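Student: Build me a model from this:
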Amino acid sequence: MTTSTVTTPLHATARELVGTGRGILAADESISTMSKRLEGAGVAPTGTNRRDYRELLVTTPGLADGASGVILCDETLRQSLTDGRPFPVACAELGILPGIKVDTGAKPLAGAPDETVTEGLDGLDDRLAEYAEMGARFAKWRAVLTISGTTPTRWAQAANAHALARYARSCQEAGLVPVVEPEVLMDGAHSLSECASITESTLLSVTRALTAAGVDPAGMVLKPNMVLPGAECPQQSSPAQVARATVEVLRCAVSPRLAGVAFLSGGQSPETATANLAALQELDVSWPLTFSFGRALVSPALEAWGGDPDHVADGQAALAHHVDANAAVLRDDRSSERTG
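Tutor: Model (predicted):
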């Protein structure tokens, strides 16, 4: 795939995801992860309850004002709302681009004790074709890297970058925008500077692999972690410090032609994630910087709903509050001037 300057449908979809003053709602937890979260909220982990919870999210009144897209898992993409509309159809009618998580999870990486590589490339082309036929407009693949005294190794970075690049190329050939998610976890006691160094080397590895695979950066979205000190680090950083460190890494490591960056929340509290996102808007960069938050958006909704049909409106109000708070910081910046 060439990287010409001609605008393509992939470019248009990517810009709609990240360049419209909105973010992406990540509601793509696997069946096992979503079931555990339901149980934690006192809700039976059934397929119906998982469906009801995702329906609560995507039908939140006014969600499209702050969310350009929603990432779903395979189970949800195949389900229908209680009114009979398939999830992809309902999302599109509500003004939200439907997306799909296509990796099959992180598995132990041979030759790298305590490290993983994300799998799911087997049969991916056929699955992408089916998802596109079902109405998906974009896809997501997550790689996971940890910081310790010995990790991540270059081997783990390279293996995950290679898988991300193969996935992204397959997505673009299937007509889906790839959301490329290399996450350096905030678990641990590492410093801000250590996270910056590891995040930069990880993103450089990913960028090299994407270029080698012929992935068009203008038709993809990067979903990285913000540069953060570890959750157990005694010296935490201010939003301004996080923003400066994050932007410095992006400037060094990613293509200026990238459609945009949608940060993951990575276990930050909703308030911290929003504060850091707001600080990022203060810095001048060549890409839209938006959000693709999961737990920071959906956890408050799950807690407020608790599986009670009488509390659906409460769950939706909690989701709307946090989506609106993050979208508001995007609209207060100069991104519209940079992105046209």
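Student: alpha carbons only for contacts and neighbour counts from here, please
Tutor: Will do.
Student: Once you drop chain neighbours, what's closest to Asp314?
Tutor: Distance criterion CA to CA, 6 or more residues apart in numbering; nearest residue to Asp314, sequence neighbours excluded, is Ala304 at 5.6 Å.
Student: Please identify which helix or strand holds the one you found.
Tutor: According to DSSP states H and E, Ala304 maps onto helix 295-305.
Student: I'd guessed Ala165 sits against Leu222; true?
Tutor: No - contact criterion CA atoms under 8 Å: Ala165 and Leu222 do not qualify, at 11.7 Å.
Student: What is the burial count for the residue nearest to Asp314?
Tutor: Look at Ala304: counted by other CA atoms under 10 Å, it has 19 neighbours.
Student: got it, and Glu16?
Tutor: For Glu16, the count of nearby residues is 18 (other CA under 10 Å).
Student: Kindly provide the distance from the residue lying closest to it once chain neighbours are set aside to Pro98.
Tutor: In space, and not counting its chain neighbours, Glu16 is closest to Ser68: 6.8 Å by CA to CA, 6+ apart. Noted for Ser68: a distance of 9 Å to Pro98, by CA to CA, to the nearest Å.
Student: next up, for comparison:
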Amino acid sequence: MLNFIYLIIFILVLLIISFLVFLSVFHLKIYFNNRKYQALKEKWQPVLFGYLNNEISLNEATASFNKNYKYTWKFIRTYLDNLDGKDFEKLKNLLQASGFIQYYLKKLRTGSNKDKLKAALILGKVRHKKALPYLEEMLKSDSSLKIKTAGQAISQIGETSLVYEIIKAFLTRTEITYEGISQILILYGQKICPRLLLIIEDWLDGEVDIRKEFQTSPYETIALFVELLGHNKYKGALPVLERLLKEVDNDELIIQIFKALSRIKEPVDLDLTPFINHDNWVVRSQTVRYLYKNWESSYSEQLKARISDENWWVSFYSGMALYHNSFKAFLEEVAVSDKPGSEISNYILEAGGQFEHF
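Tutor: Model prediction:
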């Protein structure tokens, strides 16, 4: 019995020692990898800066980078995020000349699933168009991770012909949220806007069934597109946004449209009275907020009436629109009265109409 206990103790001690050895080796590996990377970084930084400043030729810069692309990726990813224009193209040429891009293009074609995911991420960052056929194929996968990675890479490359396919893949074969989709499609910048407008117009014309195609609520999907149009402050969206306001009766979509219009900051050729007097207070508040951003004097009397709105935000936005558009005297008059709206008028006047984030 005693021998058995000793055996158990011996095995436990052996396991502990083995674990400690493994942990030590693991940390040593990280330590030496970091040392190697820091040494390479100190070597590469002046070379890269010299190359970008036209002090070093492409051939000279290429000769300074070794073939360990793991370290190259770690070094250049921050620059890929922050450089643009000619500097970005120069860095891309350096990566092409060093064999970095070809290496990851091969990984995308023939590597393991893990290799393909990493390669897609990297080739998206460098905006390498020759990766598109393989990314498009990855987009057809049943793997949610592959679809999201491919969609992000295609968005970074900026290939707008695949916008519809990306949205459809995201909505039908992943669990990604609308917010997540938005964060990826934002990478396109304004390039995506004409494609989104085409989808919206096709939907309004009855040429595309969004519920059938994307297996989701058409209003939520169109609201996503409108959000992206607003984020990009795309003035070319105005006619379509006006048409949506005329033809669609969905509160959430209307709210998103006025948020977009507030960012685009252009007047609309549309009577806003139904929205100023809407039953939904969020619609009312976003409409009067839009009028603060894009003042139209023809609505001043309606905004004066809305200063006493039962909802605080509607009252506040109405007051702000009036204050900043030559109706300060009206607020002063209401503030000293016992009329509804006196409290919000005082609040705005005391702050001088200045509020952070407004």
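Student: Superposing both, give me the TM-score.
Tutor: Here the TM-score for the pair of chains, by TM-score structural alignment, normalised by the length of structure 1, is 0.27; 151 aligned residues with a CA RMSD of 6.4 Å.
Student: The residue nearest to Glu16 of structure 1 contacts Leu97, doesn't it?
Tutor: Yes - assessed by CA under 8 Å, Ser68 of structure 1 is found in contact with Leu97 at 6.2 Å.
Student: Check which helices and strands the helix holding Ala304 of structure 1 is in contact with.
Tutor: Counting contacts by 3 or more CA pairs under 8 Å, 6 or more residues apart in numbering; DSSP states H and E, helix 295-305 of structure 1 is packed against helix 47-58, helix 270-280, helix 312-331.
Student: would you list the ones you listed in JSON lines and tack on mean neighbour count and distance to His11 of structure 1?
Tutor: Compiled in JSON lines, those are given as follows (neighbours: other CA atoms under 10 Å; distance: least, CA to CA, whole Å):
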{"stretch": "helix 47-58", "mean neighbour count": "19", "distance to His11 of structure 1": "24"}
{"stretch": "helix 270-280", "mean neighbour count": "21", "distance to His11 of structure 1": "24"}
{"stretch": "helix 312-331", "mean neighbour count": "21", "distance to His11 of structure 1": "21"}
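Student: Arg208 of structure 1: how many residues sit nearby?
Tutor: Arg208 of structure 1 has 17 nearby residues by other CA under 10 Å.
Student: residues touching it, list them.
Tutor: The contact partners of Arg208 of structure 1, by CA atoms under 8 Å, 6 or more residues apart in numbering, come to none.
Student: which SSE is it in?
Tutor: helix 192-213.
Student: after that helix, next one along is what?
Tutor: Next along from helix 192-213 of structure 1, by DSSP H and E: strand 221-222.
Student: That following strand: what's the following helix or strand?
Tutor: Immediately after strand 221-222 of structure 1, counting by DSSP H and E, sits helix 239-253.
Student: what comes up buried for that next one?
Tutor: For helix 239-253 of structure 1, the buried set under the neighbour-count rule, 16 or more other CA atoms under 10 Å, comprises 239-243, 245-247, 249-250, 253.
Student: Relative to Trp155 of structure 1, which of these is nearest.
Tutor: Proximity of the buried residues of helix 239-253 of structure 1 to Trp155 of structure 1 (CA to CA) peaks at Ala253, which lies at 18.3 Å.
Student: which residue packs closest to the closest one, ignoring adjacent ones?
Tutor: Leu204 (4.9 Å).
Student: Could you tell me which residues make contact with Ser299 of structure 1?
Tutor: By CA under 8 Å, 6+ apart, Ser299 of structure 1 has no neighbours at all.
Student: how would you label Tyr104 of structure 2: helix, strand or coil?
Tutor: helix (DSSP: H, G, I helix; E, B strand; the rest coil).
Student: Isn't Phe291 of structure 1 up against Gly23?
Tutor: Yes - between Phe291 of structure 1 and Gly23 there is a contact at 4.8 Å, judged by CA under 8 Å.
Student: which residues are common contacts for the two?
Tutor: 262, 326.
Student: Neighbours of Gln45 of structure 2, how many?
Tutor: For Gln45 of structure 2, using other CA under 10 Å, the count is 13.
Student: how far away is it from Ala63 of structure 2?
Tutor: In terms of CA to CA, Gln45 of structure 2 sits 14 Å off from Ala63 of structure 2.
Student: Could you check the angle the helix holding Arg208 of structure 1 makes with helix 239-253?
Tutor: Helix 192-213 of structure 1 runs at 30 degrees relative to helix 239-253, counting by axes from the mean of the first three to the mean of the last three CA atoms, to 10 degrees.
Student: Give the buried residues for helix 192-213 of structure 1.
Tutor: 192, 194-196, 198-210, 213.
Student: Tell me the helices and strands packed up against the longest helix along structure 2.
Tutor: In structure 2, with assignment by DSSP state H, the single longest helix is helix 2-52. Helix 2-52 of structure 2 sits against helix 58-64, helix 69-82, helix 85-97, with contacts defined as 3+ CA pairs under 8 Å, 6+ apart.
Student: Of all these, which one is nearest Tyr290 of structure 2?
Tutor: Per CA to CA, nearest to Tyr290 of structure 2 of the helices and strands packed on helix 2-52 of structure 2: helix 69-82, 33.1 Å.
Student: which of the residues in that closest one are buried?
Tutor: Here helix 69-82 of structure 2 shows 69, 71-72, 75-76, 80 as buried, counting by 16+ other CA under 10 Å.
Student: Now tell me what touches that helix from outside.
Tutor: 37, 40-41, 65, 88, 91, 100, 122, 125-126.
Student: on that earlier part again, which of the helices and strands packed on helix 295-305 of structure 1 sits closest to Ser35 of structure 1?
Tutor: helix 47-58 (7.5 Å).
Student: ranges for the strands of the stretch 51-200 of structure 1?
Tutor: 67-72, 97-101, 106-108, 116-118, 138-145, 177-184 (DSSP state E, counting those that start in this stretch).
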